[in-house]
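Colleague: Sharing a model prediction with you, sequence too.
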Amino acid sequence: MKKLENEKELVRKAIAIGTSYAEKRGAAKFEASDSSNEKMEFIYRLLVKDKLIQPMPELQVSQQTIRHRLALWAQSLEKKTDT
């Protein structure tokens, strides 16, 4: 898994977009005290459930792989808005 150049920024963007998506969809209400790891896992699982991203084999699911997958998702959203 090759680390993206601006992965930290993309992860922050993915969390912001993902929390907004989950709240608008009525799937979750995030609190300020929720950790970013909890948010990332919830967003990942919601996006997989809604078939917006490909699921990983359950043995590969970890905070690092979720972080990378959400960064890729945010990057793909950026590319869609650039065109």
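Modeller: Happy to help now that I have it. Numbers count the residues shown, from 1 in each chain.

Colleague: From now on I want contacts and neighbour counts done on CA atoms only, so please keep to that.
Modeller: Will do.

Colleague: tally of neighbours for residue 23?
Modeller: Using other CA atoms under 10 Å, residue 23 has 12 other residues around it.

Colleague: any idea how far it is from residue 74?
Modeller: Using CA to CA, to the nearest Å, residue 23 is found at 17 Å from residue 74.

Colleague: now the helices for the chain?
Modeller: Under the criterion DSSP state H, helices of the chain are mapped to 7-25, 36-49, 63-82.

Colleague: buried ones in the shortest one?
Modeller: Of all the residues in helix 36-49, those buried under the rule 16 or more other CA atoms under 10 Å are 39-44, 46-47.

Colleague: what do you get for the first one?
Modeller: Of the residues in helix 7-25, those with enough neighbours to count as buried (16+ other CA under 10 Å) are 7, 10-15, 18-22.

Colleague: alright, now check it against this:
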Amino acid sequence: MEKKNDIVSSLTGSVKTKKHITTKIEYFCNDSEDAERVFEKVTEVLSDNIDDFAKITFDYNAGENKVDVEVIEHV
């Protein structure tokens, strides 16, 4: 996984207790092939880091050609 930005790192490191970090990413796709590439990447990241996630969702809106990915990570 990539290093968290400084703000998130300072907040997560300040109190030693169980935490989850939620990240939402909106992909504005040109076509369904873009959405498929996003799905493949989500699948790859999930497969390689399965123990790091509490939840990951993938929602494709074909009418808007938009993909919403929400990730909840264990910290």
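Modeller: On my side now, so go ahead. Source: prediction; values computed, not measured.

Colleague: So after superposing, what's the score?
Modeller: The TM-score (TM-score structural alignment, normalised by the length of structure 2) is 0.33; 35 aligned residues with a CA RMSD of 3.1 Å.

Colleague: In JSON lines: the buried residues of helix 7-25 of structure 1, plus distance to residue 65 of structure 1.
Modeller: As requested, the buried residues of helix 7-25 of structure 1 are arranged in JSON lines below (distance: CA to CA, whole Å):
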{"residue": "7", "distance to residue 65 of structure 1": "12"}
{"residue": "10", "distance to residue 65 of structure 1": "14"}
{"residue": "11", "distance to residue 65 of structure 1": "12"}
{"residue": "12", "distance to residue 65 of structure 1": "15"}
{"residue": "13", "distance to residue 65 of structure 1": "16"}
{"residue": "14", "distance to residue 65 of structure 1": "14"}
{"residue": "15", "distance to residue 65 of structure 1": "15"}
{"residue": "18", "distance to residue 65 of structure 1": "16"}
{"residue": "19", "distance to residue 65 of structure 1": "19"}
{"residue": "20", "distance to residue 65 of structure 1": "22"}
{"residue": "21", "distance to residue 65 of structure 1": "21"}
{"residue": "22", "distance to residue 65 of structure 1": "20"}
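
Colleague: need the helices for structure 2, in chain order.
Modeller: In structure 2, the segments counted as helices under DSSP H are 6-14, 32-48.

Colleague: from these, which stretch is densest packed?
Modeller: Among the helices of structure 2, helix 32-48 has the highest mean neighbour count (mean count of other CA atoms under 10 Å), at a mean of 14.

Colleague: Quick one: the helices of structure 2 as TSV, columns for distance to residue 26 of structure 2 too.
Modeller: Below are the helices of structure 2 laid out as TSV (distance: least, CA to CA, whole Å):
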stretch	distance to residue 26 of structure 2
helix 6-14	19
helix 32-48	10
